[in-house]
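Asks: Sequence and computational prediction follow.
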Amino acid sequence: AWSETPAAKFKVRGTKYLQDRIKVPSEASAFHLLCVDLVKVNQPIFTGLCSHPNERIQRALAKERETGLRILPDFVFAVNLCVPGKSYYHWVAYFGVDDIQMIKTQETPLGRVANPFFFGPSDEFRSKVFKLIPRIVEGNFVVKKAVGSKPSILGRKLKQYYIQNERFMELIVDIGSDCMAQRIVKLALGYAKTLEVDMMFLLEGVHPSMLPERILGGVRMINID
């Protein structure tokens, strides 16, 4: 099962963080959680599920073209964690924003970091700012210790792929590209049926004009089976 986690429960970099290192509760998530999929495949799909004709985003876009009705939000952000094993799994959380100007504007701290992240040309920039805050709400002590709760720039250790489109962006994290990440995920999967895990996604404010930070979206996974 899954649910949306309130962003205000998590602290992010405040307005003057680069000087005073003070974190503050996040504003409400910029995006809202649409759904979560778990897809089993024989080989990883690093071209993304949002571009796959049989998956939900392309089906919805096709329906929009047929009917002339708006089915999807203005813009969808999909976070796709590719988990290796005997079979591969794609865990995909889909988040939507109803007003695309929120992430395009240069007038807000969020917009100043979100615009180049979602619409700019630099994968290097994307890899430097995409951040995860994990939290084990319920679960084994060993897993809690291994996962921790510190914000992490995933692109420092893990290979990431980006699929850009005017209506969506999909970020694919290859868990198999780092041995330590593989071990932690394998450990967590061993206790998956007893875990409650929060995952909050945001962009790091690397310049005063990009602060305070704001969580893009979050999800709680409950007793993953």
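Replies: Thanks, I have it. Numbering: from 1, shown residues only.
Asks: Could you use CA atoms for every contact and neighbour count after this?
Replies: Noted.
Asks: Next, work out how far apart the residue nearest to residue 10 when sequence neighbours are not counted and residue 128 are.
Replies: Closest residue to residue 10 apart from its sequence neighbours, by CA to CA, 6 or more residues apart in numbering: residue 25 at 5.6 Å. Using CA to CA, to the nearest Å, we find residue 25 at a distance of 22 Å from residue 128.
Asks: Enumerate every residue touching residue 111.
Replies: Residues in contact with residue 111, defined by CA atoms under 8 Å, 6 or more residues apart in numbering, are 102-105, 210.
Asks: this is the other structure I want to compare:
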Amino acid sequence: MAGSDGKNESEWIRRVKSGGAVPFLEQDSCQNGWTTPSADKFLVRGPNYLSDRVKTPAGDFLLMPLGFDWVKGPAKISEILNDPTSRVKNVIEEEFHNSETKPFIWAFNLQLPHRDNYSAVAYFAATEPIPEGSLMDRFLKGDEVFKKSRLKLIANIVKGPWIVRKAVGEQAICIIGRALSCKYISGESFVEIDVDIGSSMVASAIVHLAFGYITTLTVDIAFLIEGQTEAELPEQLLGAVRFSELQPDSAMPMEQCSATICTNSERSSWWKSIGHGFSNLIHQDSANMDRKEDGKDVQKQ
């Protein structure tokens, strides 16, 4: 179930890849676009991690890279794959309307804390049946407690100003459900995870800071299910996406019938929390300025 190399892609896959607001580009020339980074750019728990705590470069992806959306709306965008205007959903329904089987889609919707309600959405596809009893299968069938304790995100700042790289670290790793509020939406042939980055004061502050430099940033983000037993190791990446030098004005407007619009008081309170989080972030960074750097960031989970 490795990622596609693009040589034998179906027409519907090419349509999804090229149909978003920002183009799909080659890895070495990704400006104001998105692409798939190399899996070995990410460090994951190795086969003997429980005893030696050693992380190793990731192997191939479990899922095929499918698409990326850079969208904004009048309210926080959620449940994209349940929305009748979803371009990914419509392409798949058009292609497979007479088929008994559809590709299984994984969507990761990163809801950014911003007045214009931006979302960066990465789509991946399983074109073969997910093995019974595998970690992916258990995640899909598991309850919300299991999902919250297992879904992991790894973020690398490939290119960007020092202040953003300092705030994020060399490789930021977190269990998404423990750090942020998430909504898990499951359908017959898809799962979508809506990640509310604004639900964490510190995460809000970091993203608010990074957004000011978004037109100069290149970011790699990978998703995986954490391996916690020997049988679940080494960890394997579900998929990864790189977006580079995104232009806020290029985000595709998206209207949602079911969108919930914040009141003015809620919006004001939310932006105050970002301000407090940003202040805490700067305070923590200033306190560490005098520490001698050894050239490596300590990874925390």
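Replies: Okay, I see it. Remember, predicted model here, so these are calculated numbers, not experimental data.
Asks: sorry, back to before: which one of the contacts of residue 111 of structure 1 is nearest residue 146 of structure 1?
Replies: Distance ranking of the contacts of residue 111 of structure 1 against residue 146 of structure 1, using CA to CA, places residue 210 first at 30.5 Å.
Asks: The residue nearest to the closest one when sequence neighbours are not counted - how many residues pack around it?
Replies: Among residues not flanking residue 210 of structure 1 along the chain, residue 109 sits closest, at 4.1 Å (CA to CA, 6+ apart). Other residues within reach of residue 109 of structure 1, judged by other CA atoms under 10 Å, total 20.
Asks: doesn't residue 206 make contact with residue 109 of structure 1?
Replies: No - at 10.7 Å, residue 109 of structure 1 does not count as touching residue 206 under the criterion of CA atoms under 8 Å.
Asks: coming back round to it: take the contacts of residue 111 of structure 1 and lay them out in JSON lines including neighbour count and distance to residue 171 of structure 1.
Replies: Output for these, formatted as JSON lines (neighbours: other CA atoms under 10 Å; distance: CA to CA, whole Å):
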{"residue": "102", "neighbour count": "18", "distance to residue 171 of structure 1": "19"}
{"residue": "103", "neighbour count": "25", "distance to residue 171 of structure 1": "16"}
{"residue": "104", "neighbour count": "19", "distance to residue 171 of structure 1": "18"}
{"residue": "105", "neighbour count": "15", "distance to residue 171 of structure 1": "21"}
{"residue": "210", "neighbour count": "22", "distance to residue 171 of structure 1": "21"}
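Asks: with these in mind, which one is nearest to residue 192 of structure 1?
Replies: Closest to residue 192 of structure 1, out of all of the contacts of residue 111 of structure 1 and judged by CA to CA, is residue 103, at 34.0 Å.
Asks: Against residue 183 of structure 1, how distant is that closest one?
Replies: Applying CA to CA, the value for residue 103 of structure 1 to residue 183 of structure 1 is 35 Å.
Asks: contacting residues for the equivalent of residue 143 of structure 1 over in structure 2?
Replies: Aligned counterpart of residue 143 of structure 1 in structure 2: residue 164 (TM-score structural alignment). By CA under 8 Å, 6+ apart, residue 164 of structure 2 lies in contact with 206, 209-210.
Asks: Check which helix or strand residue 164 of structure 2 maps to.
Replies: Here residue 164 of structure 2 sits within helix 162-168, counting by DSSP states H and E.
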